[in-house]
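# after the sequence you'll find the predicted model.
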Amino acid sequence: MLVTGASSGIGLAVVSLLRTAGHDVVLASRSAEALERAVAVSAGEGATLPVVADVSSAAEVRDLVDRAAAWAAGRGRALTGVVHCPAVLAYGRVEDVPDEVLDRALAVSLGGTVNVARTALRHWSGRGEVGSLVVVGSLLGEVTVPGMGGYATAKWGVHGLVRTLQQENRGRAARARVSLVVPGGVDTPVYEQAGTYLGRHGSAPPPVVSPHRVARAAVRCLERPRRRVSVGPANALTRLGFLLVPPVYDLLVGPLARAFALGRRADDGPGNVLAPVPEKERLRG
């Protein structure tokens, strides 16, 4: 199995569950230091191969998949599943987030998903195999929140990509079984790691679920693929409000986001968007 974004949050929880089940796991992340720590804290019998890779680079993703497949083959196995988790974000009005920060966030969160998905599909297609691809999306791929425009743009793109892949991989044309996991607020460090141009850190919007709950949904999709799995008790209601009563949603979402999705005061800056911050990578927020 290959897990991208494996050194923190949901990805790290996926690694732990897979290893506990006895699977060998290739862990990919931008930071060697964070990967080393992830291998140490994830328990289980499955062997691990940490690989430093930036998913926004198509070349690095090709090398990652090649290494993962070769390592699996050397252990008498095959690369049968990929769980894609990485995302970076910067809080702020769209026009206030610096160009390089917004461009980089889109390159990682959306471009990285494209790179991983098409490389995995090409790998399985070239071998006449059908693998399992699980993509971790977000409730913000189905609704929007002011101050998170870059993240919503990326996640709406991710959801559109996954739906297209599901359409293209039907019947005899299938190269993969493609699943989308849609979490709401999750207790991970992604909000603290994020860049901000609002003068405040982000925080997980309630109701908050554990990273292991999302990871369990992702691992189940590897075994029994599903088109879409929502993880979060308020997801359905939030989505319904966004679709059915947009004026009311738009009136309420700003004040609610300021009250519940922003934390303590912080200096403006890019967070981990431009480069990893290994000391902030961990399972929970």
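Good, I have the coordinates.

# CA only for contacts and neighbour counts going forward, please
Fine.

# for this protein, longest helix please?
helix 149-168 (DSSP state H).

# got the buried residues for it?
By 16 or more other C-alpha atoms under 10 Å, the buried positions in helix 149-168 come out as 149-159, 161-163, 165-166.

# for the stretch 51-200 of the chain, what spans make up the helices?
Using DSSP state H, counting those that start in this stretch, the helices of the stretch 51-200 of the chain run over 58-74, 99-106, 112-126, 149-168, 190-193.

# kindly reformat those helices as a markdown table containing distance to Gly137.
Shown next, in a markdown table, are those (distance: least, C-alpha to C-alpha, whole Å):
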| stretch | distance to Gly137 |
| --- | --- |
| helix 58-74 | 19 |
| helix 99-106 | 14 |
| helix 112-126 | 10 |
| helix 149-168 | 6 |
| helix 190-193 | 14 |
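
# out of these, flag the one nearest Ser179.
For Ser179, the closest of these is helix 149-168, at 7.6 Å, according to C-alpha to C-alpha.

# what does that closest one contact?
For helix 149-168, the external contacting residues (C-alpha atoms under 8 Å, 6 or more residues apart in numbering) are 88-90, 92-94, 102, 105-106, 109-110, 113-114, 135, 137-138, 140-145, 174, 177-180, 227.

# okay, pairing it with this:
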Amino acid sequence: MNRLIVTGASSGIGLAIARRFRRDDWSVINISRRPCPEPGVTNIPCDLAQPGAADGLADALSPWLLDRPRLCLVHNASIMQSNRVDTLGSADLRATLELNLVAPNAINRIVIPHLPPGSSILYIGSTLAEKAVPGVAGYVIAKHGLVGMMRATCQDLAGRGIHTCMICPGFTDTEQLRNLIGDNAGTLAAITGLSAFDRLIAPEEIADAVAFAAAAPVLNGALIHANLGQRER
């Protein structure tokens, strides 16, 4: 059976990805603080934001790496916080980088030696992986860095039959986004107004893009914007 290892599948895009792959009869392993509510998903509890936590996952992951089926690793866990580059504290930046960059790197070191040809490593980026908006400096920095990790993955694994790419969602209707904007109807209207479709993206739409990418080695090294098209202002 094909196997998915995904981080942060307790809610939002990660949960939608877990459900999409389960629907396609993949075995799904979630790594996150909270369990994934989708039936049939194996949960490995880990707070990836804690320094060194991801380095300790080798024992928990090893049973899922032994029989070497086709495997897809999706680095999805992320956090967006309000901060500005002129007030961004070093501790806050380190915490953001720990979850968004250091943890994926640690998981890669564990998983990559066991990947058979036909496998994939997919990164969930953001529209802000190639641009910036005010007020979320740490997130912008981290997502730009994740682009470099994806491109390094492509180059360093060339010849092994393993492909990688980054799916960059636009504004997606997730718990994290709703918590960030709160009850501010004006902010919600401004965000949806940026989309050429005048709406938020459904997490399931991103999950469909990820499922397609997992089976498409032609996308190796690609950065793919999945944002419904954005109006340029």
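Received it, and whenever you're ready, just let me know what you need. Model, not experiment: these values are computed from the prediction.

# hmm, back to that, please identify which of the helices of the stretch 51-200 of structure 1 is closest to Glu33 of structure 1.
helix 190-193 (15.9 Å).

# what number of residues lie near Trp64 of structure 2?
Per other C-alpha atoms under 10 Å, the neighbour tally for Trp64 of structure 2 reads 19.

# one more: Gly186 of structure 2?
Neighbourhood size, Gly186 of structure 2 [other C-alpha under 10 Å]: 9.

# what do you get for Thr42 of structure 2?
Thr42 of structure 2, neighbours per other C-alpha under 10 Å, totals 15.

# wait, what's in contact with it?
By C-alpha under 8 Å, 6+ apart, the neighbours of Thr42 of structure 2 are Val28, Ile29, Asn30.

# let's see that with 10 Å instead.
Counting by C-alpha atoms under 10 Å, 6 or more residues apart in numbering, Thr42 of structure 2 touches Ile5, Ser27, Val28, Ile29, Asn30, Ile31, Pro35, Cys36.

# which of the residues you listed does structure 1 keep?
Here is what carries over to structure 1 from the contacts of Thr42 of structure 2, by both residues aligned by TM-score structural alignment, their matches' C-alpha atoms under 10 Å: Ile5, Ser27, Val28, Ile29, Asn30, Ile31, Pro35.

# trace the third one over to structure 1, please.
Residue correspondence to structure 1 (TM-score structural alignment): Val28 of structure 2 is matched to Val25.

# is it true that its match touches Ala43?
No: judged on C-alpha atoms under 10 Å, Val25 of structure 1 makes no contact with Ala43 at a distance of 11.7 Å.

# which one's more surrounded, these two?
Using other C-alpha under 10 Å, the more surrounded residue of Val25 of structure 1 and Ala43 is Val25, with 27 against 14.

# out of the kept ones among the contacts of Thr42 of structure 2, who's nearest Pro45 of structure 2?
Nearest to Pro45 of structure 2 among those, counting by C-alpha to C-alpha, is Ile31 at 5.9 Å.

# okay, now the closest one: neighbour count?
By other C-alpha under 10 Å, neighbour count at Ile31 of structure 2 equals 27.

# can you pull the contacts of it?
Counting by C-alpha under 10 Å, 6+ apart, Ile31 of structure 2 makes contact with 5-10, 42-48, 54, 57, 60-61, 75-77.

# can you check Arg224 of structure 1 too?
Counting by C-alpha under 10 Å, 6+ apart, Arg224 of structure 1 touches Ser132, Arg177, Ser179, Ala218.

# which residue in structure 2 lines up with it?
Matched by TM-score structural alignment, Arg224 of structure 1 corresponds to Ala216 in structure 2.

# okay, its match and Leu4 of structure 2: tell me how far apart.
Ala216 of structure 2 sits 15 Å away from Leu4 of structure 2, going by C-alpha to C-alpha, to the nearest Å.

# cool, Pro51 of structure 2 as well?
Applying C-alpha to C-alpha, the value for Pro51 of structure 2 to Leu4 of structure 2 is 24 Å.

# Gly135 of structure 2 matches what in structure 1?
Residue pairing (TM-score structural alignment): Gly135 of structure 2 is matched to Gly147 of structure 1.

# contacts only, for that match.
So Gly147 of structure 1 contacts 90-94, 96-97, 196-198, 254, 257-258 (C-alpha under 10 Å, 6+ apart).

# now do 7 Å
By C-alpha atoms under 7 Å, 6 or more residues apart in numbering, Gly147 of structure 1 lies in contact with Tyr91, Gly92, Arg93.

# what's the closest of the helices of the stretch 51-200 of structure 1 to Val209 of structure 1?
For those, proximity to Val209 of structure 1 was assessed by C-alpha to C-alpha; helix 190-193 is nearest, at 13.7 Å.

# which of the contacts of Arg224 of structure 1 sits closest to Val209 of structure 1?
Within the contacts of Arg224 of structure 1, the smallest distance to Val209 of structure 1 is 14.1 Å, found for Ala218 (C-alpha to C-alpha).

# you'd agree that closest one is up against Val134?
Yes: with contact defined as C-alpha atoms under 7 Å, Ala218 of structure 1 counts as touching Val134 (6.4 Å).

# gap between the most centrally placed residue in structure 2 and Gly89 of structure 2?
In structure 2, the centroid-proximal residue (C-alpha atoms, centre = their mean) is Asn76; its distance is 2.0 Å. According to C-alpha to C-alpha, Asn76 of structure 2 stands 24 Å off from Gly89 of structure 2.

# Arg20 of structure 2: neighbouring residues, count only.
The burial count assigned to Arg20 of structure 2 is 19, neighbours taken as other C-alpha under 10 Å.

# looks to me like it is in a helix.
Yes: judged by DSSP: H, G, I helix; E, B strand; the rest coil, Arg20 of structure 2 forms part of a helix.

# still on that earlier bit, in TSV: the contacts of Arg224 of structure 1, plus distance to Pro205 of structure 1.
Shown next, in TSV, are the contacts of Arg224 of structure 1 (distance: C-alpha to C-alpha, whole Å):
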residue	distance to Pro205 of structure 1
Ser132	30
Arg177	31
Ser179	24
Ala218	21
